[in-house]
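[1] okay, sequence plus prediction incoming.
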Amino acid sequence: MENFEYFNTTILSQHLILRNEETKFGEKIKYPANETISLADFINETKASFIIFGIKEFAGIKANHGRVGATHSWDIFLASFLNIQNNKYLKGSKVAVIGCLNYDAYNTEITNLDTNKPADLERLYEIVAEIDKDVTYLNTLIHRAGKKAIVIGGGHNNAYGNIKGLALATGSSINVVNFDAHTDFRLLEGRHSGNGFSYAFNEGFLDTYCVFGAHENYLNKHMIHQFKNNTDKLHLFTFEDIKVRFEKDFFTSINNINKLIKNKPYGIEIDVDAVENISSSAMSSSGFTVTETRQFVNLTANNAHASYLHLCEGSASLGTSPANMLGKLLTYLVTDFVKAQLPYVKS
């Protein structure tokens, strides 16, 4: 793949910090021996049940008129994830890190594009559509091999490729739960980070879609109309319902979502802007706690049909907290997902 950057020993050594009488996760994970092996062959042959890859791009966020970061969460994630302990609670051998889709080659062009100019905005839509193809392809490879995908980084535009990839691999539409301050169900106006789910739904790849934690201040009339007119397929649990007015209980709402999505393969989407004070494109002072987010992942991932986890929109340059705080959050959520899934994967 033209835009794919393999994870290798050199990258591992840049992040791994060894200690005497300790075994770090990075010492035990699986990864391609070299770049001569095809991704398809490695994914099919590895004994690891979970395949992790990153996405380094902000094109979708810019196309959605959002704040573009300067640092990618993939590198921040690796620095944290590779240095947790390999112990009885979780073994690194269960996980393979294959690398990342890296779109740095587009950076200069994207920086110079003006979203106020129709031609420039259309070019951004085209770039996002190209990224869609790569994300779809990787997800399809992973799921056809019977593995679980864990996707780190990029804008929420990449939900489209995650959904389409799983749908193509299974041969049918899939379900999704999105833990997010926004529905990302905007108009079909050209691909960007705000309409990955609406495109997937319109094209028949997404069946049941549940949004958990959307902030009512950011629900436009089009979104409200769509959810009102598709109550059998689109389900909305707002943040205000759960945490402000207490009209819906946190855990009961999660259980209700599980009932809606568990009948077929589904994905778990986590936009870190839903977590209070976490550095992201749409960082907010009001949101769920890190612990509540971990509980959400644990409870929604505890089913054989949970097929992928996507953590997106994070960028340490868009907040004031240290980068390792974002890295630790992503690591906690990944390990929570894997631990919840262990009873359902091959040993």
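    Thanks, I have it.
[2] C-alpha only now, for contacts and for neighbours.
    Fine.
[3] what number of residues lie near Asn3?
    Look at Asn3: counted by other C-alpha atoms under 10 Å, it has 15 neighbours.
[4] wait, it touches Asn102, no?
    Yes - Asn3 sits in contact with Asn102 when judged by C-alpha atoms under 8 Å, with a separation of 5.5 Å.
[5] measure stretch 307-320 end to end?
    Distance between the boundary residues of stretch 307-320 (C-alpha to C-alpha, to the nearest Å) amounts to 33 Å.
[6] tell me how many other residues crowd Leu330.
    28.
[7] ok, it touching Leu311?
    Yes - the pair formed by Leu330 and Leu311 meets the contact definition of C-alpha under 8 Å, at 7.1 Å.
[8] which parts of the stretch 51-200 of the chain are strands?
    Counting by DSSP state E, counting those that start in this stretch, residue ranges of the strands within the stretch 51-200 of the chain are 95-102, 148-152, 174-179.
[9] nearest to Leu326, out of those?
    When the strands of the stretch 51-200 of the chain are ranked by proximity to Leu326, the top entry is strand 148-152, at 11.8 Å, counting by C-alpha to C-alpha.
[10] got a list of contacts for that closest one?
    Here strand 148-152 makes contact (C-alpha atoms under 8 Å, 6 or more residues apart in numbering) with 49-55, 73-74, 77, 139, 142-143, 307-312, 334.
[11] same question, stretch 71-88
    Outside stretch 71-88, the residues that touch it by C-alpha under 8 Å, 6+ apart are 12, 15-17, 22-28, 54-57, 92, 100, 152-154, 314-317, 323-324, 326-328, 330-331.
[12] hang on, isn't Ala96 packed against Ile52?
    Yes - assessed by C-alpha under 8 Å, Ala96 is found in contact with Ile52 at 6.1 Å.
[13] these two - which one has more neighbours?
    When neighbours are counted by other C-alpha under 10 Å, Ala96 and Ile52 differ, and Ala96 comes out ahead with 25 against 22.
[14] excluding chain neighbours, what is closest to the more buried one?
    The spatial neighbour of Ala96 that comes closest, neighbours along the chain excluded (C-alpha to C-alpha, 6 or more residues apart in numbering), is Lys30 at 4.3 Å.
[15] same deal with Ala48?
    Nearest non-adjacent residue to Ala48, counting by C-alpha to C-alpha, 6+ apart: Lys94, 4.5 Å away.
[16] ok, structure two:
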Amino acid sequence: MNQLKFYSEKQVSKLISTRQGETKLAEKIKVATSFEDVQKSEAKIVIFGIPEDIGVRANFGKPGTSNAWQAFLEAFLNVQENQFNSGENVLLLGEINTSEAMEKAGNIDVSDPNYVQKLGDLVEQLDAAVSEVVKNVILAGKFPVIIGGGHNNAYGNIKGAAEALGHAINVLNIDAHTDLRRLEHRHSGNGFSYAFKNGFLEKYSVFGLHQNYTPQYIYDEMNASEAYQYSLLEELPKHQRTQEFSQNLAFIKANKFGLELDCDAIANFPSSAISPAGIDLDEARTLLREAAKEKNCCYLHICEAVATNNFPTGKALSYLVTDFLKEKKHA
């Protein structure tokens, strides 16, 4: 599968910080060297990354989401294997091969009048790659966990899951934004718009939406349709957030659904649209654990994070994933 860049055991071993008497997740996690390993493996969780920020740039955002996957991987592989965490049921698939698209994006002159449209063409290529991988992972009977890149990749996740399952799916998105912008060139702000347009998305719930950064035309669209539900951050007292999140889950959980977490939703989390307002990291961890309990959850996607020198982005992402996996193994 040429959409994927696989890792060797040697490459993974270089990322492990070993200590006598300790075992890290990386020492138990299986590493795929071809897609056939996904089909043969007994592991139910398949993790892969999307190291790109093309969709963010196409949405006039700040680049940097391309580095989150590597930061996550280095932290996640060094989590302790113990009575709470296990890598036995995890297969590391590798990453979407984005190097050519990233190089092309970097060579487009920002003064080009068609700059964002050309980036959008590259995003469409990424859409095809992401959807093909997600589709085949689910067809193999596995659960995909997708890390990194912009929220443009939600479209590929939804399309791939819907094609694998043979029907449109629902989505619960923990996000400061709806990403329901107009059907212009593809970018990180219209993945859900395109998923609806192309019949892959049936019901859509947004939790933690910020009043200040959603255009009125999107509010009008959501208010007029029963396919949408949203919970505004400003109307979520901290002590009621978990309870409110249960209502968002109830809206979509009767059928197969994808779970999306945009790190923009977490206050002060380094991301493409970092905000001083939002839920905190521990709240995000709690919400992921709640969603993981649902049997109809068919994928997890964490996106828009940016690795920086003054925040442990990789470690934060690894907390989110390990929390989710602890609950998912019982669902």
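    It's in. Source: prediction; values computed, not measured.
[17] got a TM-score for the pair?
    The TM-score (TM-score structural alignment, normalised by the length of structure 2) is 0.96; 331 aligned residues with a C-alpha RMSD of 1.6 Å.
[18] in structure 1, what stretch matches the biggest helix by length in structure 2?
    Using DSSP state H to assign secondary structure, the helix with the most residues in structure 2 is helix 115-139. Residues 120-144 of structure 1 are where helix 115-139 of structure 2 aligns, with TM-score structural alignment as the criterion.
[19] average offset between that stretch and structure 2?
    With the two structures superposed, stretch 120-144 of structure 1 lies on average 0.7 Å from its match in structure 2, counting by mean C-alpha distance after the TM-score superposition for structure 1.
[20] can you pull the buried residues of that stretch?
    120-129, 131-132, 134-144 (16 or more other C-alpha atoms under 10 Å).
[21] stretch 268-285 of structure 2 too?
    Using 16+ other C-alpha under 10 Å as the test for burial, stretch 268-285 of structure 2 gives 268-275, 277-279, 281, 284-285.
[22] try stretch 256-269 of structure 1
    By neighbour count on 16+ other C-alpha under 10 Å, the buried set for stretch 256-269 of structure 1 is Ile257, Asn258, Leu260, Ile261, Lys262, Lys264, Pro265, Tyr266, Gly267, Ile268, Glu269.
[23] in helices, which of these fall?
    Secondary structure from DSSP H places Ile257, Asn258, Leu260, Ile261 of the buried residues of stretch 256-269 of structure 1 in helices.
[24] want to try TSV for these, with distance to Ile37 of structure 1 as columns?
    Listed next are those as TSV, based on distance: C-alpha to C-alpha, whole Å:
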residue	distance to Ile37 of structure 1
Ile257	40
Asn258	38
Leu260	40
Ile261	36
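[25] closest one to Gly213 of structure 1 out of the residues you listed, please.
    Distance ranking of those against Gly213 of structure 1, using C-alpha to C-alpha, places Ile257 first at 12.1 Å.
[26] ok, the alignment partner in structure 2 of that closest one to Glu290 of structure 2 distance?
    Using TM-score structural alignment, the partner of Ile257 of structure 1 in structure 2 is Asn248. Using C-alpha to C-alpha, Asn248 of structure 2 is found at 11 Å from Glu290 of structure 2.
[27] residues contacting the residue nearest to Ala48 of structure 1?
    Contact analysis of Lys94 of structure 1 by C-alpha under 8 Å, 6+ apart lists Ile29, Lys30, Lys47, Ala48, Ser49, Phe50.
[28] equivalent analysis for Glu88 of structure 2, please.
    The neighbours of Glu88 of structure 2, taking C-alpha under 8 Å, 6+ apart as the test, are Lys28, Ile29, Lys30, Ala43.
[29] next, format the residues you listed as TSV and append neighbour count, distance to Lys197 of structure 2 and secondary structure.
    Written out in TSV, the entries for those read as follows (neighbours: other C-alpha atoms under 10 Å; distance: C-alpha to C-alpha, whole Å; DSSP: H, G, I helix; E, B strand; the rest coil):
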residue	neighbour count	distance to Lys197 of structure 2	secondary structure
Lys28	16	42	coil
Ile29	18	38	coil
Lys30	22	38	strand
Ala43	20	34	coil
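[30] need these in TSV with distance to Gln211 of structure 2, can you?
    What follows is the contacts of Glu88 of structure 2, written out as TSV (distance: C-alpha to C-alpha, whole Å):
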residue	distance to Gln211 of structure 2
Lys28	44
Ile29	41
Lys30	43
Ala43	41
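[31] now the two most distant members of those.
    For the contacts of Glu88 of structure 2, with distances taken as C-alpha to C-alpha, the pair at the greatest spread is Lys28 and Ala43 (11.0 Å).
[32] got a list of what the aligned residue in structure 2 for Leu330 of structure 1 touches?
    Alignment note: Leu330 of structure 1 maps to Leu317 in structure 2; criterion TM-score structural alignment. Shown in contact with Leu317 of structure 2 (C-alpha under 8 Å, 6+ apart): Phe72, Ile302.
[33] host element of Leu317 of structure 2?
    In this structure, Leu317 of structure 2 is located in helix 313-328 according to DSSP states H and E.
[34] residue in structure 2 paired with Leu168 of structure 1?
    With TM-score structural alignment as the criterion, Leu168 of structure 1 lines up with Glu163 in structure 2.
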